[in-house]
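**Student:** Pasting the sequence and the predicted model now:
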Amino acid sequence: MTNFIPTQPAALPFILADFEAITPAYIRENAAAGMAALRAEWDAIASNPEPPTIENTLIALGASGMEFETKLGAGYTMMSSIGGEEWDAVQAELMPQISALYDSLWMNDALYARLDALEVPEDPETARLLSEYLKDFRLRGIALGEDERAKLTELNAAISSGETEFEQRTVKARDDAALHITDPAKLAGLDQETLDSLAQSAADRGLEGWLITLISPTQQPLLTRLTDPETRAALLAASESRGDDDETRALVLKLARLRAEKARLLGFETHADLVVADATAPSAEAVAERLDTLAPPTVRNVTKEATALAELKARDSAAPFAPSDWFFYEEKLRTEVANVDFDAVRPYLELDAVLNDGVFYAATQLFGLQFTERPELTGWAPEVRVWEVRDEDGEPLALFVGDYYARPGKNGGAWMHNLVEQSHEDGTLPVIANNLNVTKPAPGKPTLLTWDETTTAFHEFGHALHGMLSNARFRGLAGTNVPRDFVEYPSQVNEMWLEDRDVVTHFARHHVTGEPLPDELLDSLLAVRSFGQGFATAEYLSAAIVDQAWHRLAPDAVPTDPAEVLPFEQRVLEECGLTVVPPRYRTTYFAHAFGGGYDANYYSYIWSEVLDADTQKWFRENGELNAVAGHRFRETVLSRGNTRDPLDSFRELVGHEPDLEPLLKRRNLL
């Protein structure tokens, strides 16, 4: 089982790559042979002289590719978490080849004919695998003629290359846009530990002074604390200007046009229609209707918030209220109205405590999981950590890998990815990674998180639980292999434990004194959960609407002049009234939409949040943090993955169809 990739023997029974051996040369040397071997597996199934059966066709196809996918998972990890010129070159070289490889599967007539000839199996999970394969073949071009297939293969390769280039441009633009400060007065408002961390970031790049590195979204965490308005303005300007060059804008237009052409070739009106054909949302029109319904009350709320913040700034300055002032004065207003100072909370949010006594603690209370750090197991960077996860009966369940710190070359944002999928058919246990981009502290200093970073840690671990608690026979149906507009649902649910008093009191202790978070501060934190929802909803919704707008264009409607990219975005935002705050991502650094994965799919967060809000209501009605409710959630949702219609899993849990009202209440949109 472990001889096809360099592994760490101490990790058995898990498959954990020996990342020192996973070099660009190793991936290059093994890629061609791996792809050839996988094609041979598919061809052997397709050319089998025996009549097609569930075993010799469907199950054989479902079991194919494990060796290749495991190597690819290790290589992807290095490309996304280490990066740099050499790994970027490997990624740019391989992604079009991998696109062509899978085109050869989806356009294999003999293989499709064998699948299509099968009787629907009695076993529901096996029947689900068959229906998913048949759908994938149809959505990926099996019905096209020879010339159309050649065109589709050409389009897919160009799209893959373009997405890779955009993703790499986004990482480089983020790293290059870091704000270098040499005057300490410009950093007024920051505590000494933050200053030490910024000084270390500067020193790491051979610079004097301090360096504020950027996170992926438009708004930057330090905007809440910097008292100098010029520094705030410079930081937001650096963030918003990322990728605003002719090459990146031209790439946006190229990708929008290529995707639109592909959709038309496959018989869909737009790329958004093609994407939603493999989603839980019923149609692109339903997505647009949902977003359009949410926009007016969001505009109302964010406008009201802007007025209150402008009035607050007017006490300090005659200068007009600017977007770069938003986070700073929102924090002041929160402190004034609700007596909550998030800066005062940071000393209680030390990374190890958040993980061991918060994130893992909640999982133990809900599911009985046991976590043991394995320092002898190594990751892809020195600061990467590995935990063995055992089930409540003591049996090995998964490996969990945590990569929490930012580094040059690493992709922005936060994400979960599978190094090894759970599968009873393959006999594999899951190996799951979480990735954040927390600024690394100066040597010897603690890693103190913001409240938002703590929320992100809980969110990404919700994805990890979805992968670790999978109980699927087939790899392709396991864990997070669900429609994109469902995958965010379990991760959003896991955020609710950051609002649970038992969980917060368990991990929120002062990193120096060990004193618990004061009751009055905890009470205030829990009382202001809906504070600032106008801004939060507006910045998200504007990005989701812009994503849909780009991907609802016909090929000939895509602008041709790169200078039209940001004006197009502005017109879209003006039409829906969402111009009060900048979108969470502007088009030129919107990696979700143009780096691949969430194109025409960024709506998924709000779509999944309907299920999340309804499920949080269910947890509150069933005792909140307890093993009975946790096991029910595990059995009906987390363990099932895509082994059945995911919405059936939700319905079985809560006992009814998705209800929009809990979400509207949460976001103050009623």
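**Tutor:** Great, that's in hand.
**Student:** use CA for all of it now, contacts and neighbours both
**Tutor:** Fine.
**Student:** Tell me how many other residues crowd the closest residue to Pro446 other than its chain neighbours.
**Tutor:** Computed as C-alpha to C-alpha, 6 or more residues apart in numbering, the closest residue to Pro446 that is not its neighbour in sequence is Glu350, at 6.7 Å. Neighbour count for Glu350, taken as other C-alpha atoms under 10 Å: 21.
**Student:** what's the answer for Gln533, then?
**Tutor:** There are 18 residues near Gln533, going by other C-alpha under 10 Å.
**Student:** who touches the nearest residue to Leu660 once chain neighbours are set aside in this structure?
**Tutor:** Leaving out its chain neighbours, the residue that sits closest to Leu660 by C-alpha to C-alpha, 6+ apart is Val610, at 5.7 Å. Taking C-alpha atoms under 8 Å, 6 or more residues apart in numbering, we find Val610 in contact with 658-660, 662-663.
**Student:** And the residue nearest to Pro446, how close does it get to Arg651?
**Tutor:** Per C-alpha to C-alpha, to the nearest Å, Glu350 is found 38 Å from Arg651.
**Student:** surely Val384 meets Tyr404?
**Tutor:** Yes: Val384 lies in contact with Tyr404 (C-alpha atoms under 8 Å); the separation is 7.4 Å.
**Student:** quick one, longest strand in the chain?
**Tutor:** strand 396-405 (DSSP state E).
**Student:** Can you tell me what sits against that one?
**Tutor:** Defining contact as C-alpha under 8 Å, 6+ apart, one finds that strand 396-405 is touched by 14, 379, 383-391, 429-440, 464, 468-469.
**Student:** Alongside the first one, take a look at this:
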Amino acid sequence: MSHPLLQDWAGPHGLPPFADIQPADFQAAFDAALSRHRAEIDAIASQPEAPSFANTLAAFDASGRLLTRLEHLFYTLTASATSPELQAQQRALAAPLAAHGSAVYMHAGLFARVDALFEARERLGLTAEQRRLLERVHLDFLRAGARLAPEAKARYAAVMARLAELTTRFAQNVLAAESGYQLRLLTEAELAGLPGFVRAAARQAAADRGLAEGVHVITLSRSLIVPFLSFSARRDLREQAWRAWVGRGDGSAGGADADNRELCREILALRVEQARLHGHASYADFALEDTMARSQPAVMQLLERVWQPALAAQARERDAVLGAMAAAGATHALEPWDWRFYAEQARRARFELDEAEVKPYFALDRMVEAMFDCASRLFGLQFKARPDIAGYHADVRAYEVLNADGSLRGLFLQDNFARPTKRSGAWMNALRNQSRALGATPVILNNNNFARGAVGEPTLLSFDDVRTLFHEFGHGLHGLLSDVEYERLAGTQVLRDFVELPSQLFEHWMAEPAVLKTFARHWQTDEPLPDALLAKLQAARQFGQGYETLRYTASAIVDMAAHALPEAPADVVAFERDTLAAWGLPPEVGMNHRLTHFQHLFSSAGYAAGYYVYLWAEVLDCDAFNAFVEAGDVFDPVVAARLRDCILAAGNSVEPGAAFRAFRGRDPVVEPMLKDRGLLV
């Protein structure tokens, strides 16, 4: 019988045979894929012909196809549909896969050829995209240690292998902490204050976990715990839930298996060593070398630019929250688990806006229609539901994506619901990247973690959930609309502080009145969102932005501070506390992510010394959206075509600053972002 992972994948659009795959299959498949890739690399490096773009760069970009497709599949499953058996495979494979990456990028013969082409790049007559590929691949080799001395190379490879093991354990610990927590609500008194949509989601969460009828469960899924903290009248239960949410990984819940403090410290220590092997004093210096920001001062200047206005805005919001507490007769001090509850009451009083009144207009299926319609109006795309295409889980929905002329653009998969086998957060990933050279159409996946509605009822989203839906689809469009020759330059494989531009830019359309009036319809009556309610939503849009901006910026500051250290802190929890105290973060605010569960930083190096990128990209996206506003039509076809050509289709084939200038006609300015957040006085 053929191995299901090694045979040609004959599923629709080349999808793998999900139903036939067992966790134990991956070891043999990866063994074969690694062996094949090593042989391909050796063949490129040892060929007698002088290095050329075709026989070295293009050949390298086309190599490792089996390994690439296995990795895309494996990491999709470990993030979205894991199991104890799959997690064991993930731990076992972490170091060998990292070691293989080091062996490829430290391959002396291959690097010699790439380096020779790089030195001769001015004389090779390359196209702009070929030159970009050469420059990016050469930098990949350098940043992976290709120029290090032999002893340093060996140590560097050992560091990277150990980091792979540690980041895998970190992510699995966070998942264990999140999936293992249940706040069970058994009586009407414990449900006090919760509106119907929260009760329905909590009832469904209990049913998903096999609990008795009538039990309600609050999990640590953001789409469930944030509404609970906003509406629950039981202060004692709010405190329990809040402590569980912010305490993930810090040892406060007990159990050494889920304690990430030492993992954080060792990861930080190894990253310092990694940076020093490259000649940098800190990991932040090393990481920022290949970004738009380039340096710590540039990042800190942006963070400082928003910090003081956000503090002032949060102080004004605090007055409103204290007023709501006084109106309710509360005499206790304002604590972090009180903020969202009384802020919701203050918002309700000030704007006559009740989220329980708003949420019935935001059914998930309607909002998916809205995002598809926006993509169609902007880029001419068509989305054809394919319920016959099975994914790795019953929750996955498949859509063929067609160009305006009906030709195939790619396949879009969407996995929207939280479950115990899925990591928290929301993300986009590719099961296959676009590449003209490889004849590859993209297969793009969006993951969200919405709290599922009760059986027979739709899943209702908050306004923040809708923003997340559009955000991830913005990443999805970046992958789907990619139109480059070489896979290394495709889609979202851009600099980290540019990758959030398409996603955050697409968020702007979810709040457009024309979109809301068309698609925000009451799930029971089909009544469109009333003008009066829309006006209230717009009036209240910036309320709470001080609080939210501080929470985000505090996380970005702690990230940068931790990675700017010349050595790892002895106690990451104390370091986090002291850093926030030095910046004057009000104690009732807190952070979006504490270090001990900060998956952006410690589940991989993807956003390490890089959490600032959301704010950096927000400067870009607010300025970019203004191009549509200035055109007088948020669906202006000329501006949309320029956005597609200059940003979305280009992938990493163009330097990001040049790509933005090609779209906007100039460098970005910060004022639109400050105005959008209500921080421009």
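**Tutor:** Yep, it's here. Source: prediction; values computed, not measured.
**Student:** before we move on, the earlier item: of the contacts of Val610 of the first structure, closest to Leu266 of the first structure?
**Tutor:** Nearest to Leu266 of the first structure out of the contacts of Val610 of the first structure is Pro658 (C-alpha to C-alpha; 30.8 Å).
**Student:** wait, what's in contact with that closest one?
**Tutor:** Counted by C-alpha under 8 Å, 6+ apart, Pro658 of the first structure has contacts 610-611, 614, 651.
**Student:** What's the match for it in the second structure?
**Tutor:** By TM-score structural alignment, Pro658 of the first structure lines up with Pro668 in the second structure.
**Student:** Likewise for Gly379 of the first structure?
**Tutor:** Using TM-score structural alignment, Gly379 of the first structure pairs with Gly391 in the second structure.
**Student:** give me the number of residues near its match?
**Tutor:** 19.
**Student:** for it, what are its contacts?
**Tutor:** Neighbours of Gly391 of the second structure in contact, by C-alpha under 8 Å, 6+ apart: 18, 397-398, 413.
**Student:** One more pass at 6 Å, please.
**Tutor:** Shown in contact with Gly391 of the second structure (C-alpha atoms under 6 Å, 6 or more residues apart in numbering): no residues.
**Student:** rewinding a little: can you classify the match of Pro658 of the first structure as helix, strand or coil?
**Tutor:** Under DSSP: H, G, I helix; E, B strand; the rest coil, Pro668 of the second structure falls in the coil class.
**Student:** Centroid-nearest residue for the first structure?
**Tutor:** With distances taken as C-alpha atoms, centre = their mean, Trp415 lies nearest the centre of the first structure, 4.3 Å away.
**Student:** What is the equivalent residue in the second structure for it?
**Tutor:** By TM-score structural alignment, Trp415 of the first structure lines up with Trp427.
**Student:** That match contacts Leu445, correct?
**Tutor:** No: taking contacts as C-alpha atoms under 6 Å, Trp427 of the second structure lies outside contact range of Leu445: 8.4 Å.
**Student:** Quick one: residues contacting Ala157 of the first structure.
**Tutor:** Taking C-alpha under 6 Å, 6+ apart as the criterion, Ala157 of the first structure is in contact with 96, 99.
**Student:** quick one: it and Val420 of the first structure, what's the gap?
**Tutor:** In terms of C-alpha to C-alpha, Ala157 of the first structure sits 26 Å off from Val420 of the first structure.
**Student:** now Leu573 of the first structure
**Tutor:** Relative to Val420 of the first structure, and taking C-alpha to C-alpha, Leu573 of the first structure is found at 41 Å.
**Student:** rewinding a little: with the contacts of Val610 of the first structure in mind, which one is nearest to Met95 of the first structure?
**Tutor:** Minimum distance to Met95 of the first structure across the contacts of Val610 of the first structure is 37.4 Å, recorded for Pro658 (C-alpha to C-alpha).
**Student:** Give the full set of residues in contact with Gln533 of the first structure.
**Tutor:** Contacts of Gln533 of the first structure (C-alpha under 6 Å, 6+ apart): Arg667.
**Student:** That one pairs with which position in the second structure?
**Tutor:** Gln533 of the first structure maps onto Gln545 in the second structure, by TM-score structural alignment.
**Student:** before we move on, what about Arg315 of the first structure?
**Tutor:** So Arg315 of the first structure corresponds to Ala327, using TM-score structural alignment.
**Student:** same check, this time on Val431 of the first structure
**Tutor:** Match for Val431 of the first structure (TM-score structural alignment): Val443.
**Student:** Please apply the same query to Ala178 of the first structure.
**Tutor:** Per TM-score structural alignment, Ala178 of the first structure is aligned with Gln182.
**Student:** Give me the neighbour count for that match.
**Tutor:** Residues near Gln182 of the second structure, counting by other C-alpha under 10 Å: 17.
**Student:** Wait, it touches His216, no?
**Tutor:** No: assessed by C-alpha under 6 Å, Gln182 of the second structure is found out of contact with His216, at 9.4 Å.
**Student:** Just the buried residues of stretch 99-107 of the first structure, please?
**Tutor:** 99-107 (16 or more other C-alpha atoms under 10 Å).
**Student:** quick revisit: tell me the contacts of the residue nearest to the centre of the first structure?
**Tutor:** For Trp415 of the first structure, the contact set (C-alpha under 6 Å, 6+ apart) comprises 434-435.
**Student:** run the last query once more with 10 Å
**Tutor:** 433-437, 456-457, 459-461, 463-464 (C-alpha atoms under 10 Å, 6 or more residues apart in numbering).
**Student:** Restricted to strands, list those residues.
**Tutor:** 433-437.
**Student:** now the strands for the stretch 551-670 of the first structure?
**Tutor:** With DSSP state E, counting those that start in this stretch, there are no strands along the stretch 551-670 of the first structure.
**Student:** which ones are touching His478 of the second structure?
**Tutor:** Contacts of His478 of the second structure (C-alpha under 10 Å, 6+ apart): 444, 472, 490-493, 499-503, 644, 647-651.
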